[in-house]
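Provided below are the primary sequence and the corresponding predicted coordinates.
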Amino acid sequence: MNTTNGGMELAPAVHPTYEVIHLEQTRHVCPMCEDYAARHASKPVAVLSCEGACLRGEVARQAANLLCHALAPDRTARICLGGAFTKDTGQRDLVRNAPRVIALEGCFLNCSSRMMRGVIGDLEPEVIIADRLYDFDRRLFGIDEMPRVEIEAHARTVAEKVAKRL
């Protein structure tokens, strides 16, 4: 058991167990999302991100946005995790068809990559755990526990480190 991330990180399961969810399907399709997916289909890297409401998730989310929209917009497509997970449309196709998928996780729970493997079973994303790329008080949880400018600085640090790996 490792608690260096501020939580309990257990050894990986030899034989993972699964939860079964019942996700209501929708007939709705967002045309802007589909247009975005079509425009970004040729980009070599799809970037998933933690969308969690905690401090670590917020840093990962902001880092993914910086990476895709400022630091490497010609090489990366920012994925809408909700759209990719809940509908088999353009966002999921971006993940399914990308030569490289990066999952920028907020912490060791790896939510975005686990979610997407639930709908794309053979997905093998490159998992980057953002909270290991910057120094902070690991006892903090909420985004209200750190000044906004500090969150933004950590997000920039993470985005710049990931951009160097592209």
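Right, received. Where do you want to start? Numbering: from 1, shown residues only.

make it CA atoms for all contacts and neighbour counts henceforth
Fine.

what's the longest helix in this structure?
helix 148-165 (DSSP state H).

list the helices and strands that one packs on?
Here helix 148-165 touches helix 55-66, going by 3 or more CA pairs under 8 Å, 6 or more residues apart in numbering; DSSP states H and E.

after the helix it packs on comes which helix or strand?
Proceeding N to C from helix 55-66, the next assigned helix or strand is strand 76-78, under DSSP states H and E.

List the buried residues for the helix or strand just after that next one?
Counting by DSSP H and E, the element after strand 76-78 in chain order, helix or strand, is helix 81-86. For helix 81-86, a neighbour-count test (16 or more other CA atoms under 10 Å) marks 81, 83-86 as buried.

And those residues, which two are furthest apart?
L81 and T86 (8.3 Å; CA to CA).

also this one, for the comparison:
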Amino acid sequence: MDWETHNEWAQKMGISEEAAQYVNRIIDDIGELPDDYVSAVKDRARGIQQDRGAKKGNSALHMVIADSTMDHDSSRQKTTDADMAAEIEHGHLKQKGEEYVAAWYLHHHLDYLSEERNSGKSLGELLEEHKEKYPNTYSDTVATFLRENKGAIENELSL
């Protein structure tokens, strides 16, 4: 899903364009990550490296963390490095405020719905599937918002 559509849905949910754009950059844009996010990732990687690093037999852990934050939509996956990416992204966005966290969840929900729109499943089925497959990026609040806007989202995605 393109950023313009993400921003439109964020606005419908009461999320500022600033927060939506920031989240878009973190999730999608490899080349232009916000400086404060890059700094937060490095700090978190150092902390994890100290806690679970070479002395614990995980000498390359810092590379996994760095790589996991650079993959498109990586935090929606269930693998260990993506779980770390989700944890880092979510933790950083919590510090920025609830609006940023809501934008993060919304972005992942919209991407999932967009990617699965040709599956023949209903909005409700897709939301439940998202919850089961990717619980780290699922939000009951966002799912409720999407259900409340069922007609518009189904029209947007041709569900």
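It's in. Please read all numbers here as calculations on a predicted model, not as lab measurements.

Put one on top of the other, what's the TM-score?
Superposed pair, TM-score by TM-score structural alignment, normalised by the length of the second structure: 0.25. Supporting alignment: 80 aligned residues with a CA RMSD of 6.0 Å.

on that earlier part again, okay, the buried residues of helix 81-86 of the first structure in TSV with distance to V127 of the first structure next?
Below are the buried residues of helix 81-86 of the first structure laid out as TSV (distance: CA to CA, whole Å):
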residue	distance to V127 of the first structure
L81	15
G83	20
A84	17
F85	17
T86	21
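
Counting neighbours, what do you get for P31 of the first structure?
The number of residues packed near P31 of the first structure is 10, by other CA atoms under 10 Å.

ugh, wrong one, R165 of the first structure
6.

measure stretch 51-61 of the second structure end to end?
Counting by CA to CA, to the nearest Å, you get 10 Å between the two ends of stretch 51-61 of the second structure.

pretty sure G124 of the second structure contacts F145?
No: in this structure G124 of the second structure lies outside contact range of F145 using CA atoms under 8 Å: 11.9 Å.

and stretch 131-142 of the second structure, how far apart are its ends?
11 Å.

And for Q11 of the second structure, the neighbour number?
If we define neighbours as other CA under 10 Å, then Q11 of the second structure has 14 of them.

what's it in contact with, if anything?
Residues near Q11 of the second structure by CA atoms under 8 Å, 6 or more residues apart in numbering: E17.

For the host helix or strand of A143 of the second structure, buried residues please.
Using DSSP H and E, A143 of the second structure sits in helix 140-148. Buried residues in helix 140-148 of the second structure, counted by 16+ other CA under 10 Å: 142-143, 146-147.

orientation of whichever helix or strand V101 of the first structure is part of relative to helix 55-66 in degrees?
Take DSSP H and E as the rule and V101 of the first structure turns out to sit in strand 100-105. If you take axes from the mean of the first three to the mean of the last three CA atoms, to 10 degrees, strand 100-105 of the first structure sits at 150 degrees to helix 55-66.

Near the nearest residue to Y112 of the second structure once chain neighbours are set aside, how many other residues are there?
Take Y112 of the second structure and drop its neighbours on the chain: the residue closest to it by CA to CA, 6 or more residues apart in numbering is H130, 7.0 Å away. H130 of the second structure: 22 surrounding residues under other CA under 10 Å.

Please apply the same query to R39 of the first structure.
Neighbours of R39 of the first structure using other CA under 10 Å come to 11.

ok, now I65 of the second structure?
As a burial measure, I65 of the second structure scores 24 neighbours (other CA under 10 Å).

ok, it - contacts?
45, 81, 84-85.

For the second structure, which segments count as helices?
3-12, 17-28, 35-52, 61-68, 80-96, 98-115, 123-133, 140-148, 150-157.

on that earlier part again, now the longest helix of the first structure: buried residues?
If you call a residue buried by 16+ other CA under 10 Å, then helix 148-165 of the first structure has these buried ones: 151-152, 154-163.

where's A63 of the first structure relative to E152 of the first structure, distance?
8 Å.

Could you do E160 of the first structure as well?
Applying CA to CA, the value for E160 of the first structure to E152 of the first structure is 12 Å.

I128 of the first structure now?
When I128 of the first structure is compared with E152 of the first structure (using CA to CA), they lie 18 Å apart.

Pull the contacting residues for V127 of the first structure.
Residues counted as contacts of V127 of the first structure (CA under 8 Å, 6+ apart) are 102-105, 110, 113.

if we go to 10 Å?
48-49, 101-105, 108, 110, 112-113 (CA atoms under 10 Å, 6 or more residues apart in numbering).

what angle separates the helix holding A143 of the second structure from helix 3-12?
Using the same axes, to 10 degrees: helix 140-148 of the second structure against helix 3-12 is 100 degrees.

Who are the packing partners of helix 140-148 of the second structure?
helix 98-115, helix 123-133, helix 150-157 (3 or more CA pairs under 10 Å, 6 or more residues apart in numbering; DSSP states H and E).

Please consider this matter closed, and thank you.
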